[in-house]
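Asker: Below are the sequence and a predicted model for it; my questions follow.
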Amino acid sequence: MTHLRERHVTMIALGGVIGAGLFVGTGAGIALAGPAVLLSFTLAGALALLVMRMLGEMAADHPSGGAFSVHAEKAIGPWAGFTVGWVYWSAVGVVLAVEATGAAKIASGWLPAVPQWAWVLLFMSVLTAVNLADVRHFGEFEFWFAGLKVAAIVLFLALGVAAIVGVLPGVASPGLANLRDFLPNGWGGVVAGFMVTVFAFGGLEVVTIAAADAEDPARAIRKAVRTAMTRLLVFYLGSLAVVVTLLPWNDSQVGASPYVAVLNRIGVPAAGQVMNVVIFVALLSAVNATLYGAARMLGSLADRGEAPGALRTRSNGVPRNAVLASTAFGFFSVLLNYLWPDTVFLVLLNAVGSALLIVWAFVAVSQIRLRRATPDPAVPMWGFPYLSWVALAAIAAVVLLMLFDDQARGQILSTGVFVGAFAVVGLVRARALSRSRS
């Protein structure tokens, strides 16, 4: 069996969070908070950093393709492992289709003669083949995908800083004029921005799933956790600082696509197409990583008897049947794209709900409980138990904020029903197994 190398795991950690949400979705946060979106992202990034550290602690001591599902089972009980495993797999199955659809919409703009559904079929077929092959093939694909995204952000930061300090030819520096009205919507805007931007950090959990395929899981996860999130915070906050410094926060172009607006401002030719290429790469990377994480989670559920036995991981370490099963909704989205090419993206995106928050909550509870059994972990959580409880309280606060928000309430309630259904099945199943053994 071959393994992922340290450089693969580190770049998966970086690339897993740098997705279309950063390049496009940040516009919503800026619209809500103005320049104070920097505070919103700082809060969201701090929460994500704590969650990643908790994941890292558990993954280093208990490496598994089932990651947080296995940890929840150990810490809370079989029903919890069953619930979070199936919630995660179901949610990322939808995410997979959303990401493939997003990439197909961009490709259709370049080659309109090719229908959107054909692009989805092509992307899903190629990346399914990558995930069916040796795990190192996945690692290499994701390494270069992530490398391109990181390079794009570094270049954006360099150009943006040069424009701000006034050394970019032909571009007048605005100085700090656009930051004077830092809190245009007050602290309520910061809170609203936090509620939106926290979801931009979805995908960080893939690195702890990948750690199980590393040559030295503890060493790989230690390095990835130590370096990846701090770099990501620099990339996110640095690039956002460039956006709100160079352009007025309420500029209509910033709300639509902040990175394209900046590139247009500093005179980059064909800025929209440049960002389309970057977003396209980010989406394909996300499809690749999402499929990998989904397949490993499903294979782990099967290995523990919580999914059909035919989906178990095989001797080479690649759960091939689980890969094929995990692509099912992605390929089904080919039909959806054929029938409703203009609406499927938004419908699927809303259907994902807020499963990320549920996964993070299980992570926090699992880490708090498992730490009692592992008092000297290889990658210890900072400030335990205080920061673990802070993270759990912050997750609960996001859920409450969404319940009191008219636009987000439907999403969080539908996610609650979704999770509750799996929890009921998990509890009934656990009790039935307990009775059969007694």
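Answerer: Good, I have the coordinates.
Asker: can we go C-alpha only for contacts and neighbour counts from here?
Answerer: Will do.
Asker: Now do the same contact list for the nearest residue to A133 once chain neighbours are set aside.
Answerer: Closest residue to A133 apart from its sequence neighbours, by C-alpha to C-alpha, 6 or more residues apart in numbering: V318 at 7.6 Å. For V318, the contacting residues are 132-135, by C-alpha atoms under 8 Å, 6 or more residues apart in numbering.
Asker: How much space separates V318 from F138?
Answerer: According to C-alpha to C-alpha, to the nearest Å, V318 and F138 sit 11 Å apart.
Asker: how about the residue nearest to A133, secondary structure?
Answerer: Three-state call for V318 (DSSP: H, G, I helix; E, B strand; the rest coil): coil.
Asker: Same question for stretch 142-159: list its buried residues.
Answerer: Neighbour counts over stretch 142-159 (16 or more other C-alpha atoms under 10 Å) mark 142-146, 148-150, 153, 156-157, 159 as buried.
Asker: Could you dump those residues into JSON lines and include secondary structure and distance to I358?
Answerer: Compiled in JSON lines, those are given as follows (DSSP: H, G, I helix; E, B strand; the rest coil; distance: C-alpha to C-alpha, whole Å):
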{"residue": "E142", "secondary structure": "helix", "distance to I358": "26"}
{"residue": "F143", "secondary structure": "helix", "distance to I358": "28"}
{"residue": "W144", "secondary structure": "helix", "distance to I358": "31"}
{"residue": "F145", "secondary structure": "helix", "distance to I358": "28"}
{"residue": "A146", "secondary structure": "helix", "distance to I358": "26"}
{"residue": "L148", "secondary structure": "helix", "distance to I358": "31"}
{"residue": "K149", "secondary structure": "helix", "distance to I358": "28"}
{"residue": "V150", "secondary structure": "helix", "distance to I358": "28"}
{"residue": "I153", "secondary structure": "helix", "distance to I358": "30"}
{"residue": "F156", "secondary structure": "helix", "distance to I358": "34"}
{"residue": "L157", "secondary structure": "helix", "distance to I358": "33"}
{"residue": "L159", "secondary structure": "helix", "distance to I358": "38"}
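Asker: next, the one to line up against it:
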Amino acid sequence: MQQEHKLARTLSGRHINMIALGGTIGTGLFLGAGDSIQKAGPAIVLVYIITGLFVFAMMRALGELLLSDHDQTTFIGFIKSYLGPRAGFVMGWTYWIGWIIIAMAELTAIGKYMQFWLPTTPAWLWELIFLGLLYTMNIIAVKAFGETEFWFALIKIVAIIAMIVIGIVMVVFHVRTSAGVTQLSTLWSHGLIANHGHNLLAAFQMAFFAFLGVEFVGIAASETQNPIQTIPRSINAIIMRILIFYVGALLAIMVIQPWTNYSANQSPFVQVFSKIGIPAAAGIINFVILTAAASSLNSALFTTGRMIFSLSPKTSRFAKLNKHYIPMNGITLSSGLVATAIVLNYIFPKDAFSLVTSTASATFIVIYIALMVTHVKYRQSKNYQQSDKHFKMPFAPYLNYLTILFMLMIFGILLFSSATMITTLLAISWFIVLAVISVVKYKKV
């Protein structure tokens, strides 16, 4: 039986904190850090700090918007309100398809990660099992989703804390490894910037994508029990998480052995744990990466279901909720589309699928820029003058403009880099097509 009620508010502060934390930690750190270190050297720490500060600025803008009207089901509703229905249409469906494609990539990865332990079993079997389990949890109860994300995030956190603690212990006791004695000077003894800084801009792009999905807390916000208290606390803690988990882990990695020793094609976590004599290192990190991929897939099902719910006309079956106050129809449609990854993996080569995934990532930059512009428009509106101003973004609108410039720089790096030029042009084409559709759809607006 379908209902026309508001979304359930059963997520607790514990759930939201872990969801926000999990959103800032993903395969970009566990897998991509090796490539980042190779491109920037120890300077990658500064790159992550700068990128993290701008991501934090975006989240503060999002937090202020959410608390100005916490009945909004997604932050796309604010874009629609302050930038118009056409912008809301374009950004809404872009955000939806972006998460669908990311979910397809994560589902594909899950099958491959499971084959690490069971190489003779088909990948599609594991993909079906994981998708089925996560779909079931998403349509039964919001709290079930929250609990799942809580434990997924906890696994990632334990792995990072273990890395940081190991690094501290090895420095304090000057532990000797095949790379030499562990000491702080290892961090800078081989130089502070790789390749004289020639690849430093590319490192900014990679750091930015490592934070992709941090805005997910905005989607979950509509279903928290006490948004006025929970959202500010969760968003303000993001900056500390960036410093502790990203910066702390990277420093530990580059102190245990020289940054020049790391391979761009292998997880630095695996390389470190192997070097210090943990034979099961590859298996442990494979398990952590598996949970990171499952977490991203879980978040994608949650997000895409809410996006369809908010974008659909009120008379549509996708604008209805089930008896648990969950947009089941939207989640079902999204899950069905994600499941096509199982078929696509047989038809298309790996490079083609990676191309589409990169295109989805490029579109998120435009969405983040639209979010910052939306916040500027909100500050200029009567709604801001009449609001309680619970959670004001500092230094607005100047910080908005700086953040927009930073994101335009990232987009420019993508556009003029030979490795990502095609994917960025595809993203631009996607926006042009949606813009044309929106003009036809809202021609009287």
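Answerer: Nice, thanks for sending it over. Model, not experiment: these values are computed from the prediction.
Asker: Return the residue of the second structure aligned against the residue nearest to A133 of the first structure.
Answerer: Alignment note (TM-score structural alignment): V318 of the first structure maps to I326 of the second structure.
Asker: Ok, L159 of the first structure next?
Answerer: L159 of the first structure maps onto I166 in the second structure, by TM-score structural alignment.
Asker: One more: G16 of the first structure?
Answerer: Match for G16 of the first structure (TM-score structural alignment): G23.
Asker: Any figure for the gap between that match and M206 of the second structure?
Answerer: 16 Å.
Asker: got it, and S417 of the second structure?
Answerer: 13 Å.
Asker: Mind listing what's buried along the strand or helix carrying I279 of the first structure?
Answerer: Take DSSP states H and E as the rule and I279 of the first structure turns out to sit in helix 271-303. The neighbour-count check on helix 271-303 of the first structure (16+ other C-alpha under 10 Å) flags 271, 275-276, 278-303 as buried.
Asker: Mean per-residue distance, the following helix or strand past that helix versus the second structure.
Answerer: Where DSSP H and E defines the elements, the next helix or strand beyond helix 271-303 of the first structure is helix 320-326. For helix 320-326 of the first structure, the mean deviation from the second structure after alignment is 0.5 Å (mean C-alpha distance after the TM-score superposition for the first structure).
Asker: Show residues contacting helix 320-326 of the first structure.
Answerer: Against helix 320-326 of the first structure from outside (C-alpha under 8 Å, 6+ apart): 89, 93, 128, 131-132, 291-292, 294-296, 298-299, 310-314.
Asker: 10 Å - rerun?
Answerer: 89-90, 92-94, 96, 128-129, 131-133, 290-302, 307-314, 319, 328, 331 (C-alpha atoms under 10 Å, 6 or more residues apart in numbering).
Asker: list the buried ones in that helix?
Answerer: 320-326.
Asker: Measure how far that helix is from the centre of its chain, please.
Answerer: 21 Å (C-alpha atoms, centre = their mean, to the nearest Å).
Asker: Could you identify the helix or strand that succeeds it?
Answerer: Next along from helix 320-326 of the first structure, by DSSP H and E: helix 328-339.
Asker: Output the contacting helices and strands for the following helix or strand past that next one.
Answerer: Toward the C-terminal end, the helix or strand that comes next after helix 328-339 of the first structure (DSSP H and E) is helix 344-351. The contact analysis (3 or more C-alpha pairs under 10 Å, 6 or more residues apart in numbering; DSSP states H and E) places helix 344-351 of the first structure against helix 78-110, helix 328-339, helix 406-437.
Asker: if we go to 6 Å?
Answerer: Applying 3 or more C-alpha pairs under 6 Å, 6 or more residues apart in numbering; DSSP states H and E, one finds that helix 344-351 of the first structure contacts no other helix or strand.
Asker: buried stuff in whichever helix or strand comes after it?
Answerer: For helix 344-351 of the first structure, the succeeding helix or strand toward the C-terminus, using DSSP H and E, is helix 355-373. Going by neighbour count (16+ other C-alpha under 10 Å), the buried part of helix 355-373 of the first structure is 355-368, 370-371.
Asker: Give me the next element, helix or strand, following helix 355-373 of the first structure.
Answerer: Proceeding N to C from helix 355-373 of the first structure, the next assigned helix or strand is helix 386-403, under DSSP H and E.
Asker: Check how far that next one sits from its aligned residues in the second structure, on average.
Answerer: Using mean C-alpha distance after the TM-score superposition for the first structure, the mean distance for helix 386-403 of the first structure is 1.2 Å.
Asker: before we move on, what about stretch 228-244 of the first structure?
Answerer: Aligned to the second structure and superposed, stretch 228-244 of the first structure gives a mean residue distance of 1.6 Å (mean C-alpha distance after the TM-score superposition for the first structure).
Asker: H70 of the second structure maps to what in the first structure?
Answerer: Alignment note (TM-score structural alignment): H70 of the second structure maps to P63 of the first structure.
Asker: ok, for G88 of the second structure, nearest residue in space, not its chain neighbours?
Answerer: Spatial nearest neighbour of G88 of the second structure, excluding adjacent residues (C-alpha to C-alpha, 6+ apart): K80 at 4.0 Å.
Asker: Surely the one you found is in a helix?
Answerer: Yes: counting by three-state DSSP, K80 of the second structure falls inside a helix.
Asker: what does it align to in the first structure?
Answerer: Aligned partner of K80 of the second structure by TM-score structural alignment: E73.
Asker: Just confirm its match contacts G81, I think it does.
Answerer: Yes: E73 of the first structure lies in contact with G81 (C-alpha atoms under 6 Å); the separation is 4.1 Å.
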